[in-house]
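Please work out how this folds:
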Amino acid sequence: MGKAGRIVCIFTPYVLTIASLICLILVGLGCTNKSSSTLNDLYFFRADLQNLTTANSDSSSALSSALSAANLDSNTTDELNSLLSEAEKAMDLKDFYDIGLFGYCDGDVTNDNFKTTNCSQAKAGFWFNPVQVWNLNGTGVDDILPDSLQKDLNTYKQVTKWMFIAYIIAFAATVAELLIGITAICSRWGSFITSLVSAVSLIFTIAASVTATVMYVVLKNAFNKALKDYGITGSMGKNIYVTTWLAVAFSLAASLFWLLSSCCCSGKSPHANRRNRAVSAEKAPYTYEPVGSTYAHGANQQPSNVPVNNNMRTTAYEPYRHV
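Here you go, the predicted structure:
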């Protein structure tokens, strides 16, 4: 019963760890397969170009004010319009671009139905560069993009590297947690070591999830502020954030149960302990004990013809007596 109870005790954290690992895998697989509608719905950020338009210097006063706030004069605006128009004609810009952890997917929109037609090759440390993806390299668009957007894109590029590393460490630590967790079947020391690894997994899962959430909120605001007047809008996904925060929840619960299993459920049978105590009680050391009065009385009833030594002790001892 002791070993069986130990297995039951670690079953819960083991299942929670597997659930956290599955969530992390789904986050990594988002936007990697154009044929999977489930994976296509796992994206951090969507750049929507289906309403792409070109503004001109004769736009409304509201648009002019927005351009002035973005430090864009009329010549810069005309140049950016021209570059976007050329890119739309030359490259056949897609209606939307979804960003995942290892790459992006693009596609067309028909009757509000987003259909993915292509996904990029998976790449470690991927970051979405609109200038490169939209085939604007060598056009000088970097120099005419709003300063605020350019700054946010540079920050996004740097933070993406940290986010990717955090997800990889979280994934590796969760796998190690499952492997080391097998030793928890044998002893509470195994649970204690597993709880330490679980803490590492939890820390980096939280760090990756927080980084992704905050970073893409900033990127969405930057897109909408600088490019909304051109019909380009940014939005955040939903399913991938639910998935990554579920990974955090499962990892937290697993850490608590691993720690609990290191404090209880030793795996030793209580019946075995009672038997050991009973055996110890029965195995008393060898002792000398006085022989009963019967032997003394018999010793005093000597035949009359046998001399009796009055100095003889009336008690005797057994050499060894087992208790």
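
contacts, neighbours, all on C-alpha from now
Noted.

Neighbours of residue 67, how many?
Residues within reach of residue 67, counting by other Cα atoms under 10 Å, total 20.

swap in residue 274?
Counted with other Cα under 10 Å, residues neighbouring residue 274 total 11.

Over to residue 203?
The burial count for residue 203: 16, using other Cα under 10 Å.

That one - nearest residue in space that isn't next to it in sequence?
residue 170 (7.9 Å; Cα to Cα, 6 or more residues apart in numbering).

got the contact list for that neighbour?
200-205 (Cα atoms under 8 Å, 6 or more residues apart in numbering).

at 10 Å what do you get?
Neighbour list for residue 170: 20-21, 24, 164, 176, 198, 200-208, 247, 251 [criterion: Cα atoms under 10 Å, 6 or more residues apart in numbering].

Same check on residue 25?
19, 167, 171, 243-244, 247.

Mind checking what secondary structure it has?
The local conformation at residue 25, judged by DSSP: H, G, I helix; E, B strand; the rest coil, is helix.

do you know how far it is from residue 38?
13 Å (Cα to Cα, to the nearest Å).

And residue 142, how close does it get to residue 284?
On the measure of Cα to Cα, residue 142 and residue 284 end up 91 Å apart.

measure residue 88 to residue 94 for me?
8 Å.

So for these two, which residue has more residues nearby?
Neighbour count, other Cα under 10 Å: between residue 88 and residue 94, residue 94 has more, with 20 against 15.

Now do the SS call for that one.
At residue 94 the chain is in coil, as set by three-state DSSP.

Residue 259 and residue 181 touch, don't they?
No - contact between residue 259 and residue 181 fails when scored by Cα atoms under 10 Å: they sit 11.7 Å apart.

Just want to know which of these two has more residues nearby.
Neighbours were tallied for residue 259 and for residue 181 using other Cα under 10 Å; the higher tally belongs to residue 181 (25 against 20).

Which stretches in the stretch 101-250 of the chain count as helices?
Using DSSP state H, counting those that start in this stretch, the helices of the stretch 101-250 of the chain run over 130-133, 141-144, 147-181, 188-227, 239-261.

Would you do the same for the sequence below? I want to compare the two.
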Amino acid sequence: MGKLGRFACIFTPMALTIASLICLALVMSGQLSKNSSIQRDLYFFKADTSKFNDNPEAIDLPGNDNIDNNLLAALQGAASTDDGLKDFYKVGLWNYCEGDKDDNGKETITYCSPRKNYFWFNPVDVWELSNTTAQKIFPDEMQKGLNTYQKVAKWMFASYIIAICLTAAEFLIGFSAIFSRWGSLVTTIVSTAQTVFVFAAATTSTALYATLVGVFESVLKPYNIKASMGTKMLSVLWLGVAFSLASGFFWLISVCCCSGKSGHKKVVVEKTPYTYERVASPYMGVSGNAHEMHPPTGHGTTGSAYEPFRHQQHNV
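So this is what the prediction gives:
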């Protein structure tokens, strides 16, 4: 029962670790394949340019802002080419995908960029903005946002790689926890490190792309270019964080409980010291001295009236 109880105690954190690993794998697979519906729907950031407005007279700018002619000219040039602005752009961890929309709003991905370590979405390069630089096109607000995005994206990418490696290690090391609490202790340490990196990656991703959406909306919304975050991606990501926290908690519990040793012990009954045992009859055989066995018969008692005992001391 001990080993079986230990296995039952380890099953819960192992299952939670596997669930966290699956969530991280889904997050990292977003936009890697245009043929998979699951991967197509998983993205951190989306830019919708399907309703791009290049008519200066129809552009609605807030307050007394003037139209940025350089930015408008660059966007007009990109939209006028066959390989220019697509209807939407979805950004994943490794790459981005682009595509078109039909009249009913159905999206069709036509191209996904190659995978790249430390990937970040650069609209100047992706949109081919008339071979100009971002410093000449975008306002300072958007340029600062893109610079921050480029720098933080490197840390975010590294966090995801470390997190998924630690999750895989946690799962493998977790098998040792079935046999001892020491295994649980080591797994708990790995799980704690994994939780730190998963939480850091999720927090960084959420904050980074929320900031990027705000920057795009403030600068490009007057041109009817909309930006949004992927709710499905964030849901899977934070669900993975929840699984990670729960698995760490149950790994810690397994260190303190479910030792794996059997609770049944063999009971040994020992005799009380200074007890008496009946000796065999007849005592000392029939040829023994009668006076050592029986009292005088003159008192009216028979030889069997007295039963001899020997005094023994049992060493414990």
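
follow-up on the earlier one: which one in structure 2 is aligned with the residue nearest to residue 203 of structure 1?
Aligned by TM-score structural alignment, residue 170 of structure 1 pairs with residue 163 of structure 2.

Quick check: its match vs residue 17 of structure 2, distance?
Noted for residue 163 of structure 2: a distance of 12 Å to residue 17 of structure 2, by Cα to Cα.

so what sits against both of the two?
Common neighbours of residue 163 of structure 2 and residue 17 (criterion: Cα under 10 Å, 6+ apart): residue 191.

ok, back up a step: now the common contact residues for residue 259 and residue 181 of structure 1.
13, 191-195, 198.

right, and the helices of the stretch 101-250 of structure 1 - which one's nearest residue 52 of structure 1?
Of all these, helix 188-227 sits nearest to residue 52 of structure 1, with 9.7 Å by Cα to Cα.

Give me the helices and strands touching that closest one, please.
helix 2-29, strand 45-48, helix 61-69, helix 147-181, strand 233-236, helix 239-261 (3 or more Cα pairs under 10 Å, 6 or more residues apart in numbering; DSSP states H and E).

in the fourth one, what's buried?
Meaning helix 147-181 of structure 1. 149-150, 152-153, 156-157, 159-160, 162-164, 166-171, 173-175, 177-178, 180-181 (16 or more other Cα atoms under 10 Å).

cool, the last one as well?
For helix 239-261 of structure 1, the neighbour count (16+ other Cα under 10 Å) marks 239-241, 243-255, 257-261 as buried.

Residue 142 and residue 284 of structure 1 - which one has more neighbours?
Between residue 142 of structure 1 and residue 284, counting by other Cα under 10 Å, residue 142 is the more crowded of the two (13 against 10).

Tell me the counterpart of that one in structure 2.
In structure 2, residue 142 of structure 1 lands on residue 135 (TM-score structural alignment).

Enumerate every residue touching its match.
Residue 135 of structure 2 is in contact with 142-144, counting by Cα under 10 Å, 6+ apart.

now it: how far from residue 143 of structure 2?
In terms of Cα to Cα, residue 135 of structure 2 sits 7 Å off from residue 143 of structure 2.

ditto for residue 204 of structure 2
Taking Cα to Cα as the measure, residue 204 of structure 2 falls 19 Å from residue 143 of structure 2.

ok, now residue 132 of structure 2?
Going from residue 132 of structure 2 to residue 143 of structure 2 by Cα to Cα gives 13 Å.

One more: residue 161 of structure 2?
According to Cα to Cα, residue 161 of structure 2 stands 28 Å off from residue 143 of structure 2.

Same check on residue 51 of structure 2?
Between residue 51 of structure 2 and residue 143 of structure 2 the computed distance is 23 Å (Cα to Cα).

mean shift of stretch 152-163 of structure 2 relative to structure 1?
Taken over the aligned residues, the distance from stretch 152-163 of structure 2 to structure 1 averages 1.1 Å (mean Cα distance after the TM-score superposition for structure 1).

now stretch 182-198 of structure 2
Mean deviation for stretch 182-198 of structure 2: 0.9 Å (mean Cα distance after the TM-score superposition for structure 1).

corresponding residues in structure 1 for that stretch?
So stretch 182-198 of structure 2 sits over residues 189-205 in structure 1, by TM-score structural alignment.

gap between the matching stretch and the chain center?
11 Å (Cα atoms, centre = their mean, to the nearest Å).

for that stretch, which positions count as buried?
Buried, per 16+ other Cα under 10 Å, within stretch 189-205 of structure 1: 189-195, 197-205.

go on, stretch 218-232 of structure 1?
For stretch 218-232 of structure 1, by 16+ other Cα under 10 Å, it's 219-230, 232.

likewise stretch 25-37 of structure 1?
For stretch 25-37 of structure 1, a neighbour-count test (16+ other Cα under 10 Å) marks 25-34 as buried.
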